[in-house]
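*Asks:* Have a look; sequence and predicted model below, questions after that.
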Amino acid sequence: METLPIALDAMGSDFGPGVLVAGALEAAQLGIPVLLVGDQAQIQAELAKHPSNSKIQIHHTSDAISMNDHASDVRRRPEASINVCTRLVKEGKAGAAVSMGHSGATMASALFTLGRIKGIDRPAIMAYIPSQKGFCALLDVGANADVKAQYLQQWAVLASAYYQAVHNRSRPSVGLLSIGEEEHKGNALVLEAHPLLKATPEIHFYGNVEGKDIFKGTTDIIVTDGFTGNVVLKTAEGEAKVLMGWIKEALTSTFVAKIGALLAKPALKKITQRVDPSEYGASVLLGVQGLVFIGHGSADVKAVKNAVRVAHEAYQKDVLGKLRTLSNTSAN
């Protein structure tokens, strides 16, 4: 069976198509077929800067949703690059869509073009946060600020199916983010969601977890509302940058410290890689009838490459088929 390419929105970035094209080329060097969607002239101009034997396809479209546009604009601009990406997925011409641009527009395009998986009320964005045990999958991280308890239940099922398929982990543990481990603690949403999750046979529910448990890796997956999840994600990313800055400042403060820095350089590199968001590439949008991945608009070349890589892995492992099967079973 022919391997479908990953459709990358070549216009969705804070830095223009240059970073996206460079990242696509690095992904192509891994043997991943990439379809760049956007203005052909601009894409070809960037490709000319990187002589490569890698085959990159281009799907021309002159329109693009900028960061200043409203997410609802996707409905009246069918030829915008993100709409073309999701349409290619729906038509079976691309295995997944990747955008490092307007996250709201990407989600709106996915919903408008692909629709929701049966039994799912709202899609959610799942991101990885580094932990002592590797990483923790957190959702929702921004798609839904106000949610209902059944949304958390549905997301737990989706995240479990995704985690099992991609990471080959049988029955990953699921935690419910709260202000205490005890079952009786939490706001109205948590108190309503806890018994629902506890009674869901498709997941391995651990119980309530606190903020510290995200970084301890107490559970494989943690569910929460999009407002809280987004705050947690951005706080974690911001703190990681500050901590690495402090370490760099300390290691260059004196001559002796600089010598120590040279000796510790290999270990520090490993730490930097673990907390670097670009290592994880992009976050998956769970709940729509197609594979869609959303990255940072400020993504660098490595982040783009890894975003395409994780999208390709999900496509190769038929994650969408597994999500449909498990969520349909849960809905019945």
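*Replies:* Noted; the coordinates are in hand. Everything numeric in this text was worked out from a predicted model, so none of it was measured.
*Asks:* contacts and neighbour counts: CA atoms only from here.
*Replies:* OK.
*Asks:* show me what contacts the spatially most central residue of the chain?
*Replies:* Central residue of the chain (C-alpha atoms, centre = their mean): Ser283, 0.2 Å from the mean position. Listed by C-alpha atoms under 8 Å, 6 or more residues apart in numbering, the contact partners of Ser283 are Ile125, Met126, Ala127, Tyr128, Phe293, Ile294, Gly295.
*Asks:* want to compare, so here's the second one:
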Amino acid sequence: MKIIVDAFGGDNAPLEIIRGSRSAKNDFGVDIALVGDKEKIFSCAAQNKISLNDIDIIDAPDVIAMTDQPGEILKSKKESSMAVGLQALADGKGDAFVSAGSTGALVMGATFIVKRIRGVKRPAIGSVLPSNDKPFLLLDCGANADCTAEHLKQFAQMGAIYSEKFVKVQSPRVALANIGTEDSKGDRLRHEAFDLLKDTKEINFIGNVETRDVPYGCCDVLVADGFTGNIILKLYEGVAGAMMANIKSIFKKSSITMLAAMMVKGGLLALKVRMDYSEFGGAPLLGVNGVVIKAHGSSDAKAIRNAIKQAKTCAEKNIVGTIAQSVRDAADAE
């Protein structure tokens, strides 16, 4: 199995990408193809004494910057590491693609280069996040700011498949993010989506949920439009970071609190691991005709390693094929 990795995507490229790829190659036995400026990749690896002897390099002289418009990946940045990597995936030169680069460019590039699964109206970004009980999947996390009820229905279907295959949840509980739990709550989009979801037999729809209940494990898949989902995701990340910073600050206040911290060190470390985004790897772009993983923009080597592991699992579990079959079955049932 070969994973194609964008060597120049993200804030810490290319060094952390190379390190994470090297680690994944060693730990998971996957073949790796790094995409980017070949000379810069070899130079960075040599300076940091990282062996690339068993890692392929696909030369791509250009880079998609975070400030570039998403559409540039199809216009002036066709030779960027992201565009070349996606084309390699579309051409069957690898089993999955991982990038920590621009989300907008990745969504546009994957949609038009790798293309959507037949019958999928919009791809969706899904993020696995921690809760008190077990991880849950949030989607869409930003691929589509404006959605229809039909889009949300497909997000729910794809999310349920991913939750079952990747998070290993049997009959995942699917919920709609809303301002209240009552059936009548929300705007027109939420009303229409609720009516569609409650009649969708292939998912275990449990109704509306308020986002304050999500961290307590009230659902396994949380469905939202991309605008709402991205706000939930960013707030979740911010609260997690602030919580850990506050705990650290409190335990540093005196010698007594520092002693108390030593006594609960194991629990604090376990909490830190549970809240660490790098443990979850990346966010799959569900609905495109290939495994595409969006790693966090600030990914370090550990996060890239885990994103590659996630890509490997998605390819092994045939997430794309399962979603495609589900979409066909749903179309036949209508």
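*Replies:* Sure, I can see it. Source: prediction; values computed, not measured.
*Asks:* Please work out the TM-score for the two chains.
*Replies:* Once superposed, the chains reach a TM-score of 0.96 (TM-score structural alignment, normalised by the length of the first structure), with 329 aligned residues with a C-alpha RMSD of 1.3 Å.
*Asks:* Is it possible to get TSV of the contacts of Ser283 of the first structure that adds secondary structure, distance to Ala27 of the first structure and neighbour count?
*Replies:* Putting those into TSV (DSSP: H, G, I helix; E, B strand; the rest coil; distance: C-alpha to C-alpha, whole Å; neighbours: other C-alpha atoms under 10 Å) gives the following:
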residue	secondary structure	distance to Ala27 of the first structure	neighbour count
Ile125	strand	23	27
Met126	strand	22	29
Ala127	strand	20	26
Tyr128	strand	20	22
Phe293	strand	15	26
Ile294	strand	16	25
Gly295	coil	15	26
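*Asks:* Tell me where the second structure has helices.
*Replies:* Secondary structure of the second structure (DSSP state H): helices at 15-28, 38-47, 81-90, 103-109, 149-162, 188-198, 226-251, 255-263, 265-275, 301-316, 319-333.
*Asks:* now for the ones you listed, which one comes closest to Pro215 of the second structure?
*Replies:* helix 226-251 (9.0 Å; C-alpha to C-alpha).
*Asks:* how far apart are the closest one and its match in the first structure?
*Replies:* Superposed on the first structure, helix 226-251 of the second structure shows a mean distance of 0.6 Å to its aligned residues (mean C-alpha distance after the TM-score superposition for the first structure).
*Asks:* quick one: Trp71 of the first structure from Ala105 of the first structure, how far?
*Replies:* Slight slip there: residue 71 of the first structure is Ala, not Trp. 4 Å (C-alpha to C-alpha, to the nearest Å).
*Asks:* So for these two, which sits in the more crowded spot?
*Replies:* More crowded of Ala71 of the first structure and Ala105, by other C-alpha atoms under 10 Å: Ala105, with 23 against 18.
*Asks:* Hmm, the more buried one is touching Ala64, no?
*Replies:* No. Look at Ala105 of the first structure against Ala64 with C-alpha atoms under 8 Å: they stay out of range, at 10.5 Å.
*Asks:* sorry, back to before: present the helices of the second structure as CSV; the columns should include distance to Lys2 of the second structure.
*Replies:* As requested, the helices of the second structure are exported to CSV (distance: least, C-alpha to C-alpha, whole Å):
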stretch, distance to Lys2 of the second structure
helix 15-28, 10
helix 38-47, 18
helix 81-90, 10
helix 103-109, 19
helix 149-162, 21
helix 188-198, 37
helix 226-251, 30
helix 255-263, 43
helix 265-275, 28
helix 301-316, 8
helix 319-333, 16
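*Asks:* between those, which one is nearest to Leu74 of the second structure?
*Replies:* Minimum separation from Leu74 of the second structure across these (C-alpha to C-alpha) falls at helix 103-109, 6.8 Å.
*Asks:* Which position in the second structure pairs with Asp9 of the first structure?
*Replies:* Correspondence of Asp9 of the first structure to the second structure, assessed by TM-score structural alignment: Asp6.
*Asks:* before we move on, what about Gln42 of the first structure?
*Replies:* Match for Gln42 of the first structure (TM-score structural alignment): Lys40.
*Asks:* any idea how far Gly119 of the second structure is from its match?
*Replies:* When distance is defined by C-alpha to C-alpha, Lys40 of the second structure is 41 Å away from Gly119 of the second structure.
*Asks:* returning to what we had before: among the contacts of Ser283 of the first structure, which recur in the second structure?
*Replies:* Retained in the second structure: Ile125, Met126, Ala127, Tyr128, Phe293, Ile294, Gly295, out of the contacts of Ser283 of the first structure (criterion both residues aligned by TM-score structural alignment, their matches' C-alpha atoms under 8 Å).
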